[in-house]
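Peer 1: make a model of this:
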Amino acid sequence: MRSRRAGSTPEADSGVATIWTAVAVAAITGIAVLGFLLGAVTIARHQVESAADLGALAAASHASEGPDRACGRARWVTDRMGVTLLTCRWQRLDALIEVEAPSSKFAGLPAPSAHARAGPVDEPP
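Peer 2: Predicted coordinates:
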């Protein structure tokens, strides 16, 4: 066995680089996961907004057939896009649509929803 000289100390920072590396990897992983979640939530929101827009356009394009048939067409479009049509109502000649995704893909977040309005181009709002 080797004896230590008086005044010498063992390496005090032995293993510190491993701990700092683990902390850095955990921080980078956490940031990457948050980035992916933000991207997924943004994509879901855009899909719901697109469904609302297309549903409103479908209803407005079938307005001459009456509100019931026009809203039926909006429901058909939104069903095909995987969202739920909550309301379809008319304000003068404009179709007002509200849709919601069936559920949020992430726990703790509300399901995304969107509103859209479409009507004839030649009429002022």
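Peer 1: C-alpha only now, for contacts and for neighbours.
Peer 2: OK.
Peer 1: what's downstream of the one helix or strand Ala27 maps to, the next helix or strand?
Peer 2: Element membership for Ala27, per DSSP states H and E: helix 16-61. Next in sequence after helix 16-61, counting helices and strands by DSSP H and E, comes helix 67-80.
Peer 1: quick check: angle from that next one to helix 16-61?
Peer 2: Counting by axes from the mean of the first three to the mean of the last three C-alpha atoms, to 10 degrees, helix 67-80 lies at 150 degrees to helix 16-61.
Peer 1: for the comparison step, fold the sequence that follows:
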Amino acid sequence: MSHRSRASGVKGRRFSDRGSATVWSVGAIAVLCVVFGIGLGLGQAVVTRHRAAAAADLAALAAADHWAEGGAAACARADRVARAQRTRLVRCAVVGDTSDVTAASGRGPFTAKARARAGPARPAGPAESIPSFAPAG
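Peer 2: From the prediction side, this is the model:
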């Protein structure tokens, strides 16, 4: 009986780990792909959030700049600014010379909303004034 015929039989068959490196490599590649996908998803969420915050800030400034034209005109200006930033204006309110807007960015699970307010700087009142210090003596 030759060596080949005995190796092909069931009783004399030896099990080896031949090819196990391929299985481990495929497993490692699959894990790396999942980690990479999670990283991309988190990165997309961060970019969406920053886009919404920037658009809300700019839209609030635009509305506050045009408050004297009326609330509808100021909010229309805020909507144009938000659309130029590839976001949508969810809420806009102008009370006096102060605007309060909310902008949203993204779709589906990556939707982010941000709120911003803008208006003129108020003069510091007595409670807000910076105390002055005199040297002791």
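Peer 1: circling back to that earlier point, okay, the helix holding Ala27 of structure 1 sits on what stretch of structure 2?
Peer 2: The aligned range for helix 16-61 of structure 1 in structure 2 is 20-65, by TM-score structural alignment.
Peer 1: average offset between the matching stretch and structure 1?
Peer 2: In the superposition against structure 1, stretch 20-65 of structure 2 averages 0.9 Å from its aligned positions (mean C-alpha distance after the TM-score superposition for structure 1).
Peer 1: for that stretch, the distance to its chain's centre please.
Peer 2: In terms of C-alpha atoms, centre = their mean, to the nearest Å, the centre of stretch 20-65 of structure 2 is found 7 Å from the chain centre.
Peer 1: same question for stretch 12-27 of structure 1.
Peer 2: 35 Å.
Peer 1: how about it: buried residues?
Peer 2: For stretch 12-27 of structure 1, the neighbour count (16 or more other C-alpha atoms under 10 Å) marks no residue as buried.
Peer 1: Ala116 of structure 1 looks like it's in a helix, true?
Peer 2: No: assessed with DSSP: H, G, I helix; E, B strand; the rest coil, Ala116 of structure 1 is strand; it does not lie in a helix.
Peer 1: ok, it to Ser64 of structure 1 distance?
Peer 2: Applying C-alpha to C-alpha, to the nearest Å, the value for Ala116 of structure 1 to Ser64 of structure 1 is 19 Å.
Peer 1: who has more neighbours out of these two?
Peer 2: Ala116 (19 against 11; other C-alpha atoms under 10 Å).
Peer 1: report the contact partners of the residue in structure 2 that the more buried one lines up against.
Peer 2: In structure 2, Ala116 of structure 1 lines up with Ala116, judged by TM-score structural alignment. Applying C-alpha atoms under 8 Å, 6 or more residues apart in numbering to Ala116 of structure 2 gives the contacts 53, 56-57, 60, 100-102.
Peer 1: what about 6 Å?
Peer 2: Ala116 of structure 2 is in contact with 56-57, 100-101, counting by C-alpha atoms under 6 Å, 6 or more residues apart in numbering.
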